[in-house]
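[1] what follows is a predicted protein model with its sequence.
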Amino acid sequence: MVELNILLNFVGMVFETFIIVISAVLLVLIIKKYFIKRHNLTRLLLIIFTCYLLAIIFSWISKVIVFTQLSVIQDGSIIAWMYNLIVDFRVSEFFVTIAIFLSYILKVNVFEKGYNAIHKYIIIIYGIFACVYVLIIYELDNTLLDIVAFLIVFIYMVMVYVPFLRRAIQSYRGVEEKVYKQAFLSLAIMSFSFTLIFLNFAIDRVLIFLGSPGFTVFYFLAWISAIVGIFGTYYGYIRPKSSEK
């Protein structure tokens, strides 16, 4: 079983290496486009995608730790705590939570005239709760707590990205200009793809809880969804946006 776990983490490490390379290339392209025109929304998207890239990197680090069998003494120290948070995906979940909150700000700036006060506080309070849970509510080898963490972040994604998706589709249907339709479609693809990330991860964790060794097809679909979301936004929104006069 130990050998199988190491092998699966090696496969995950290789897979995530490709995901990181692709994400980094897209991020560099986005940075180049940002410096052409310096759109505020492009900068916000850049920060969001950077958070997702950091989430992938810390996920990759966790695979490296398991594959190399690097361990620390479980003495309750900060180092041991951070080690456990990285290995069990909690640091990645934290960066995803930050990205979701920033996506809410993006949604308001793109589609709304201002913040709905009640909704804003709900998003802020739930985001703080999610961050506290993924970083503090932790017990070594407690898969159930990990599943709850995934579900909490997934619910946060639904709270932000489902309304985002709905508004993007409405805007797509409400304009005739090709460049704007393309932009709104790309934002719809982004919101849908990002929602799929933690839905797939949550399913993967549930299957682990039920006895699977992990790294099911849902694990691979999760990070593929991230790439689809980033690429779709770059191709349909950021690249055309940087060409506007």
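    Yes, it's here.

[2] going forward, measure contacts between C-alpha atoms and count neighbours the same way
    Noted.

[3] for the chain, longest helix please?
    helix 2-37 (DSSP state H).

[4] same for it, what does it pack against?
    Packing partners of helix 2-37 (3 or more C-alpha pairs under 8 Å, 6 or more residues apart in numbering; DSSP states H and E): helix 40-68, helix 217-233, helix 239-242.

[5] would you list those in a markdown table and tack on distance to Ser186 and mean neighbour count?
    Formatted as a markdown table, these follow (distance: least, C-alpha to C-alpha, whole Å; neighbours: other C-alpha atoms under 10 Å):
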| stretch | distance to Ser186 | mean neighbour count |
| --- | --- | --- |
| helix 40-68 | 12 | 20 |
| helix 217-233 | 5 | 21 |
| helix 239-242 | 11 | 18 |
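
[6] contacts only, for Lys33.
    Neighbour list for Lys33: Ile238, Arg239, Ser242 [criterion: C-alpha atoms under 8 Å, 6 or more residues apart in numbering].

[7] contacts only, for the closest residue to Leu7 other than its chain neighbours.
    Leaving aside its sequence neighbours, Leu7 sits nearest to Phe67 (C-alpha to C-alpha, 6 or more residues apart in numbering; 7.4 Å). Shown in contact with Phe67 (C-alpha under 8 Å, 6+ apart): Ile6, Leu7, Asn9, Phe10.

[8] burial count for the first one?
    Per other C-alpha atoms under 10 Å, the neighbour tally for Ile6 reads 18.

[9] hang on, isn't it packed against Val66?
    Yes - counting by C-alpha atoms under 8 Å, Ile6 does reach Val66; the two are 6.4 Å apart.

[10] one step back: including distance to Phe129, could the helices and strands packed on helix 2-37 go into TSV?
    Output for the helices and strands packed on helix 2-37, formatted as TSV (distance: least, C-alpha to C-alpha, whole Å):
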stretch	distance to Phe129
helix 40-68	18
helix 217-233	23
helix 239-242	35
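
[11] try it against this one:
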Amino acid sequence: MTATALGTRVASAVWPSAALLVVSAAAILAVGARSLGAEHYSTDPIGVLAAAGAAALVILAVPRMPSRAVPVTIALAVLLGVHAVAGPLAVVLAASGVRASALETWWSALWLPIFSLGQLAAVIALLRPPRWLGATLIVVAAAAFAVSASSAPAGSFDRVATTTGDGSASLALEVSVDVWMLSLLVLPAVTVARILRADDDARRPLLAVALVSVLPLLGIAGCLALAIARDPGRVDPSVGSVAFLVLLGATSAGVVLSAPLAAPTASGGTAGSAP
């Protein structure tokens, strides 16, 4: 067996192994937390399945992504894997009397860069947006994550906790999250601008790109709908929090998995050209 063939076989085994590792670690930690009597929505079986399953699906999708989208897809896979494992780990530590405040607050804010990287990975796979645009969106997501993590209250992992806070938010948190949400409109807007400038033959493939780019926005809309329904009591807080994990996982995995499917369509038009 040549060195190239051996390297190919090893590389092909890395991604399934990583996916299995994430799912196993999340499941073991969730079972451990439940056995310790600690209940948290991050250890709910449905929430664990959604978080770990999304991480595994994105990890397995890395080899099928175009080379230019692989770095961002790997970063997304890492964040999803950390998100799937860190929540149950924080619950286990809290139930064992070990306070891991940094882990708790980082976990509670990871959804911000996860949504951004999912959208960016899919659009880069289908288009070639300017590098400065992708870098700007990553910086905005990182800033929103940093502010949100620093504003999140610690100490909620040793009880039956939900995504509901105390209703207060600092001005910096509100501004950073608002700017982050606006940043998610940039890539769909760029795609729509191309559609308006393109001829009839090129518009159809660009529509596939536009549909993929709005998936994170639909996921966020679902999260906001859950928050609105939870306040009047239409949705139980614990159920709504688990549903948030399901929406986050489904959106992140869906946007990445749909990119290779839309790639043949997008490559048939002008999607690959720079603006």
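    On my side now, so go ahead. Source: prediction; values computed, not measured.

[12] TM-score for this pair?
    The TM-score (TM-score structural alignment, normalised by the length of the first structure) is 0.62; 214 aligned residues with a C-alpha RMSD of 4.5 Å.

[13] hmm, back to that, who touches both of Ile6 and Val66 of the first structure?
    By C-alpha under 8 Å, 6+ apart, no residue touches both Ile6 of the first structure and Val66.

[14] who are the contact partners of Cys51 of the second structure?
    Cys isn't right for residue 51 of the second structure; it's Ala. Contact analysis of Ala51 of the second structure by C-alpha under 8 Å, 6+ apart lists Leu80, Gly81, His83, Ala84, Leu245, Val246, Leu248, Gly249.

[15] the same query, at a cut-off of 7 Å, please.
    Ala84, Leu245, Gly249 (C-alpha atoms under 7 Å, 6 or more residues apart in numbering).

[16] and the first one, what pairs with it in the first structure?
    Across the two structures, Ala84 of the second structure finds its equivalent in Trp60 of the first structure, going by TM-score structural alignment.

[17] hmm, Val11 and that match touching each other?
    No - with contacts counted by C-alpha atoms under 7 Å, Trp60 of the first structure stays clear of Val11, the gap being 10.7 Å.

[18] quick check: the residue mapped onto Arg194 of the second structure from the first structure vs Arg90 of the first structure, distance?
    Matched across to the first structure, Arg194 of the second structure falls on Ser171, judged by TM-score structural alignment. Ser171 of the first structure is 35 Å from Arg90 of the first structure, where distance means C-alpha to C-alpha, to the nearest Å.

[19] of these two, which one has the most company?
    Higher neighbour count among Ser171 of the first structure and Arg90: Arg90, with 26 against 18, using other C-alpha under 10 Å.

[20] find the nearest non-adjacent residue to that one, please.
    Arg90 of the first structure's closest residue in space is Val134 (C-alpha to C-alpha, 6+ apart), at 5.4 Å.

[21] what's the strand or helix carrying that neighbour packed up against?
    Per DSSP states H and E, Val134 of the first structure falls inside helix 117-136. Applying 3 or more C-alpha pairs under 7 Å, 6 or more residues apart in numbering; DSSP states H and E, one finds that helix 117-136 of the first structure contacts helix 90-111, helix 143-174.

[22] ranking the ones you listed by burial, who's on top?
    helix 90-111 (a mean of 21; mean count of other C-alpha atoms under 10 Å).

[23] which outside residues touch it?
    Contacts of helix 90-111 of the first structure (C-alpha under 7 Å, 6+ apart): 41, 44, 48, 51-52, 54-56, 58-59, 85, 114-115, 127, 131, 134-135, 153, 157, 160, 164, 167.

[24] and Val48 of the second structure, what pairs with it in the first structure?
    Counting by TM-score structural alignment, Val48 of the second structure corresponds to Met13 in the first structure.

[25] how near is that match to Phe154 of the first structure?
    23 Å.

[26] before we move on, the earlier item: got the helices and strands packed on helix 117-136 of the first structure as TSV, with distance to Ala188 of the first structure columns?
    Output for those, formatted as TSV (distance: least, C-alpha to C-alpha, whole Å):
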stretch	distance to Ala188 of the first structure
helix 90-111	11
helix 143-174	5
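
[27] in stretch 25-38 of the first structure, what counts as buried?
    In terms of neighbour count (16 or more other C-alpha atoms under 10 Å), stretch 25-38 of the first structure has its buried residues at Leu26, Leu27, Ile30, Ile31, Lys33, Tyr34.

[28] could I get the residues you listed as a markdown table with distance to Ser71 of the first structure?
    Formatted as a markdown table, the buried residues of stretch 25-38 of the first structure follow (distance: C-alpha to C-alpha, whole Å):
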| residue | distance to Ser71 of the first structure |
| --- | --- |
| Leu26 | 33 |
| Leu27 | 32 |
| Ile30 | 37 |
| Ile31 | 37 |
| Lys33 | 42 |
| Tyr34 | 41 |
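
[29] circling back to that earlier point, hmm, which of the contacts of Phe67 of the first structure are the buried ones?
    Ile6, Asn9, Phe10.

[30] any chance of those in a markdown table, plus distance to Val206 of the first structure?
    Converted to a markdown table, those look like this (distance: C-alpha to C-alpha, whole Å):
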| residue | distance to Val206 of the first structure |
| --- | --- |
| Ile6 | 20 |
| Asn9 | 18 |
| Phe10 | 21 |
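
[31] from Leu135 of the first structure, how far out is the alignment partner in the first structure of Ala102 of the second structure?
    Matched to the first structure by TM-score structural alignment, Ala102 of the second structure sits across from Met82. Using C-alpha to C-alpha, we find Met82 of the first structure at a distance of 9 Å from Leu135 of the first structure.

[32] so the two - more neighbours on which side?
    Leu135 (17 against 14).

[33] aligned partner of that one in the second structure?
    So Leu135 of the first structure corresponds to Ala149, using TM-score structural alignment.

[34] from Arg194 of the second structure, how far out is its match?
    36 Å.

[35] now swap in Ser267 of the second structure and tell me
    Separation of Ser267 of the second structure from Arg194 of the second structure (C-alpha to C-alpha): 14 Å.

[36] for the second structure, longest helix please?
    From DSSP H, the single longest helix across the second structure is helix 3-35.

[37] for it, buried residues please.
    So, applying 16+ other C-alpha under 10 Å, buried residues of helix 3-35 of the second structure: 15, 18-20, 22-23, 25-27, 29-34.

[38] what is the orientation angle of it with helix 45-61?
    Interaxial angle of helix 3-35 of the second structure relative to helix 45-61 (axes from the mean of the first three to the mean of the last three C-alpha atoms, to 10 degrees): 170 degrees.
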